[in-house]
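Trainee: Make a model of this:
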Amino acid sequence: MNGPLVDAGSVPAWLRPLVEISGELDSSAFTRFSPPQNSYSRSAAVLILMGEGPSGPDVLLLRRADTLGSHAGQVAFPGGGAEDGDDGVVGTALREAEEETGVDPAGVRPVAVLPELFVPVSRFAVTPVLAHWQTPSPVHAVDAGETAAVARVALSDLADPGNRFQVRRPGTDYKGPAFAVDGMFVWGFTAGLLSVLLSLGGWERDWDRGDVRDLEAALREHEWETR
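Mentor: Okay, here's the model as predicted:
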């Protein structure tokens, strides 16, 4: 079940709206895809780790290695598939974040669980875990075979209208939000989730939704930023 893990009054004011609304959401708030009935999907979790940096509230993102079998080279939240011994989705999210970015779980306070979301291309049923980075620790790409880069990205930069547009894949019905920020091109599942969180958290600013770019062209344009 999704919803708050802590009293919303115990988190910073800037994070409180997301904690308060977490129990009222369902998957339709984030995606049109629901896990298919009677079909295999693997459980996974991602950590949406938000802290306060020099530019205000920020979120931890990583770029996946170009050699990975799925979502290669894409910007993502730390996360991955559930393993035996994980303490539920929170345990999966924390373990994966530590393995990928070296974040110290002792400084991370999970504050809410968001609805499970289905990612058709990888057939993962992904549960986002929202957390407050109470005591930030150094982070880095722990294993170059999995993670190419790690960064804390300010929410104000993600919300900057100059950094936002949409991408479309010709020949398909795919169209979704995208960001070009801090040398990263963010699209797909991660961009969709960030877009909704910016709106729900009260950070969103008016941006040009009519700016729709060809996905393949955008990938080529921003390729230098992700190498």
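Trainee: CA atoms for contacts and neighbours, from now on please.
Mentor: Will do.
Trainee: now the helices for this protein?
Mentor: With DSSP state H as the criterion, the chain has helices at 16-21, 88-101, 155-159, 188-201, 215-221.
Trainee: nearest to residue 58, of those?
Mentor: helix 155-159 (5.1 Å; CA to CA).
Trainee: pull the longest strand from this protein.
Mentor: The residue-count maximum for a strand in the chain (DSSP state E) belongs to strand 42-53.
Trainee: Report the inter-axis angle for that one versus helix 88-101.
Mentor: Put simply, strand 42-53 runs at 60 degrees to helix 88-101, going by axes from the mean of the first three to the mean of the last three CA atoms, to 10 degrees.
Trainee: Which strands or helices does strand 42-53 pack on?
Mentor: strand 56-64, strand 79-81, helix 88-101, strand 124-133 (3 or more CA pairs under 8 Å, 6 or more residues apart in numbering; DSSP states H and E).
Trainee: if we look at it, which residues are touching it?
Mentor: With contact meaning CA atoms under 8 Å, 6 or more residues apart in numbering, strand 42-53 is reached by 57-60, 77-82, 89-90, 92-94, 96-97, 108, 123-134, 136, 154.
Trainee: how about a cut-off of 7 Å?
Mentor: 57-60, 77-82, 89, 92-94, 97, 123-134 (CA atoms under 7 Å, 6 or more residues apart in numbering).
Trainee: and for comparison, fold this next one:
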Amino acid sequence: MADGIWDNGGAPTGGPRLFPDALPDGVGARRRPSAGELALPDWFAPLLTRLHRSRAEDFTRLPTPDEGGRDSAVLVLLGEEPDGGGPDILVLQRAATLRNHAGQPAFPGGVADPGDADPAATALREADEEVGLDPSSVTLLAELPTLWIPASDFLVTPVLAWWHRPHPVAPRDPGEVAHVARLPVAELTDPANRLRLRHPSGWIGPAFEVRGMLVWGFTAGVLSTLLDMAGWTRPWPQDRIADLPPTTPPPAATADADEQP
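Mentor: This next block holds a predicted model:
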């Protein structure tokens, strides 16, 4: 994460907003579960420490416009594998029949509704609608800087959270979500599963091949930065570059772009 994963121009002001008590020396949450349920594992501490000290430039160099854009949010939900197997991250795969981002893995999330109080409310509502996630099973930790995607004019706020009480999840509407998976961090950081993708437009960015899913674009960029921040990244062959098929839509302002048309 040399000078930020969002390598596309000037940087906005501001940085991540950690919810009250979600700090390295006193980890907690804005919305606490019942007594005894909240116990953040030790592996969270380095990530929250880096987030607490970070600036917006660590996440994006593309300035967020003062006006316009469609507010949206995604939920970056970290859980822990059974029997202490280490952290994992919840992702979904969009249905192949969708008009936009067909078949592409993504974090749960979507466009804000007028009744949503904040990006966290949007992310939790969308995760419930998409995969049946129980909001009470989630501890909110931080809102990352809002990231602008020019091609769609979305203003996306990633919301970092701890899945303190995991439960089964599945696509609620197969016409929108084809598959849901918890991807182990150990597999995301396996050098054999990492590569960079070249789009016909000239864009090059990070990607992961994990459990039959090719994660790239916006989602891979956010993952790549958080893995770096947490100290989980392992050396991997960055000269491993593959081409995306020409029919794949351009990723616009996605992360770790070596080239941006």
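Trainee: Just give the TM-score of the two.
Mentor: The TM-score (TM-score structural alignment, normalised by the length of structure 1) is 0.89; 217 aligned residues with a CA RMSD of 1.9 Å.
Trainee: thinking again about what came up before, quick check: which of the helices of structure 1 is buried the most?
Mentor: helix 88-101 (a mean of 22; mean count of other CA atoms under 10 Å).
Trainee: which bit of structure 2 covers that one?
Mentor: Under the alignment (TM-score structural alignment), helix 88-101 of structure 1 falls on residues 118-131 in structure 2.
Trainee: Nearest to residue 30 of structure 1, out of the helices of structure 1?
Mentor: Among these, helix 188-201 sits nearest to residue 30 of structure 1 (CA to CA), with 6.2 Å.
Trainee: Now do the closest one against strand 42-53, angle only.
Mentor: 50 degrees.
Trainee: picking that back up, and the helices and strands packed on strand 42-53 of structure 1 as a markdown table, adding distance to residue 202 of structure 1?
Mentor: Shown next, in a markdown table, are these (distance: least, CA to CA, whole Å):
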| stretch | distance to residue 202 of structure 1 |
| --- | --- |
| strand 56-64 | 12 |
| strand 79-81 | 25 |
| helix 88-101 | 25 |
| strand 124-133 | 16 |
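Trainee: Tell me which of these lies nearest to residue 179 of structure 1.
Mentor: strand 56-64 (12.5 Å).
Trainee: Which strands or helices does that closest one pack on?
Mentor: strand 42-53, strand 75-76, strand 147-154, helix 155-159 (3 or more CA pairs under 7 Å, 6 or more residues apart in numbering; DSSP states H and E).
Trainee: Residue 186 of structure 1 is nearest to which of those?
Mentor: It's strand 75-76; of those, that one is closest to residue 186 of structure 1 (CA to CA) at 5.5 Å.
Trainee: so how far is residue 124 of structure 1 from the residue sitting furthest away from the middle of structure 1?
Mentor: Among residues of structure 1, the one most distant from the C-alpha centroid is residue 38; the distance is 27.1 Å, by CA atoms, centre = their mean. Separation of residue 38 of structure 1 from residue 124 of structure 1 (CA to CA, to the nearest Å) stands at 14 Å.
Trainee: Show me what the match of helix 88-101 of structure 1 is in contact with.
Mentor: Under the criterion CA under 7 Å, 6+ apart, residues 72-75, 108-110, 112, 116, 133-135, 157, 159, 169-173, 177 lie in contact with stretch 118-131 of structure 2.
Trainee: how about 6 Å then?
Mentor: 73-75, 108-109, 112, 116, 133, 135, 169-172 (CA atoms under 6 Å, 6 or more residues apart in numbering).
Trainee: ditto for stretch 132-148 of structure 1
Mentor: By CA under 6 Å, 6+ apart, stretch 132-148 of structure 1 touches 49-51, 63-65, 100-103, 107-109, 149-150.
Trainee: I'd like to know how far residue 145 of structure 2 sits from residue 175 of structure 2.
Mentor: Going from residue 145 of structure 2 to residue 175 of structure 2 by CA to CA gives 30 Å.
Trainee: So these two - more neighbours on which side?
Mentor: Neighbours were tallied for residue 145 of structure 2 and for residue 175 using other CA atoms under 10 Å; the higher tally belongs to residue 145 (24 against 12).
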